[in-house]
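> My questions are about this predicted structure, shown below with the sequence.
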Amino acid sequence: MPTPHQQAEAELTAYGLSLPETDLAPGPTVSRWLRVRGKTFAVFGDRAEPVDALTLTVKLPISYEMAQLLPFVRERAGWYRQNKWAIAHFGADDDILAELDTLKGWIRQSYVAMAPKRLGRLLTESGV
């Protein structure tokens, strides 16, 4: 039986893949990358991450500052902060399923930020 973290990743991955012209690719380590036309917009996983944990990294040009106030978001300096990439980490005791709507919104925001303008406009105009 899958853990809540595995269920969440499966649902978030399916949501990301439902967006126009996306694919899933293996990252350089244990991560999995959602991409739009070869540009990464979401990263699942982290080094030595246990089965009952999940890390999601997304670009949040609109809500980055607000996201940093949430207890499951890790503060990062340097490139991540400068480019507004947020890292959400859920451990074994965290209720990741309660945050699915927020995480889907972040995936959508990240997709729009990284997709070619035409694809981003299609998404924002359709309200998906």
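Nice, I can see it. Being a predicted model, the structure only gives us computed values, none of them experimental.
> Please count neighbours and contacts with C-alpha atoms only from this point.
Fine.
> Residue 57 touches residue 44, doesn't it?
Yes - using Cα atoms under 8 Å, residue 57 and residue 44 qualify as a contacting pair, with a distance of 6.7 Å.
> let's bring in a second model and compare:
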Amino acid sequence: MTSLKEAYDALRAYGLDLPEAVEEMPWGHSALKVRGRSFVFLNLEEDRLSLSMKLPVSRDFALIFDFTEPTGYGLGRSGWVTSSFAKGDEIDLDLMKRWIVESYRAFAPKKLSKLLPAED
């Protein structure tokens, strides 16, 4: 089973490996950005991991899971979804990575998106 810290590190590294992705730390949380636009927010606390992403294609599917909810601050109305995990929860890293890429594609210029493998 993956610890919250291991999951955070893996997802953060995956997001930062996308073309031109950078990290900023507003409000003490990790914001991964492409060309100045946030595509994922990651937050790790002692007993909780959360990540928020814009899912223009799979939002409705994502919301069937118990670990997801529309993102607060009005972002949920724009297709943002937050996934939250507690200690001991099983985290599907492959699914989270697919959602990170979907969110990245929502904000990255087309020429950067074309550098990624074709969508499934």
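It's in. If you're wondering where the values come from, they're calculated on a predicted model, not measured in any experiment.
> how about residue 38 of the first structure, what's its partner in the second structure?
The alignment partner of residue 38 of the first structure in the second structure, by TM-score structural alignment, is residue 36.
> Give me the residues contacting the longest strand along the second structure.
With secondary structure taken from DSSP state E, the second structure has its longest strand at strand 37-45. Contact with strand 37-45 of the second structure is made by 4-5, 8, 12, 29-33, 49-54, 100, 103-104, 106-107, as judged by Cα atoms under 8 Å, 6 or more residues apart in numbering.
> Please apply the same query to stretch 81-91 of the second structure.
With Cα under 8 Å, 6+ apart as the test, stretch 81-91 of the second structure has contacts from 1-4, 7, 47-55, 59, 62-63, 67-71.
> what do you get for stretch 4-13 of the second structure?
With Cα under 8 Å, 6+ apart as the test, stretch 4-13 of the second structure has contacts from 32, 42, 44, 47-49, 85-87, 91, 93, 96-97.
> List only buried entries from those.
Listed as buried from the contacts of stretch 4-13 of the second structure are 32, 42, 44, 49, 85, 86, 91, 96, 97; burial here means 16 or more other Cα atoms under 10 Å.
> Show the contacting residues for residue 21 of the second structure.
With contact set as Cα under 8 Å, 6+ apart, residue 21 of the second structure has these partners: 15, 32, 33, 34, 35.
> What lines up with residue 102 of the second structure in the first structure?
The alignment partner of residue 102 of the second structure in the first structure, by TM-score structural alignment, is residue 109.
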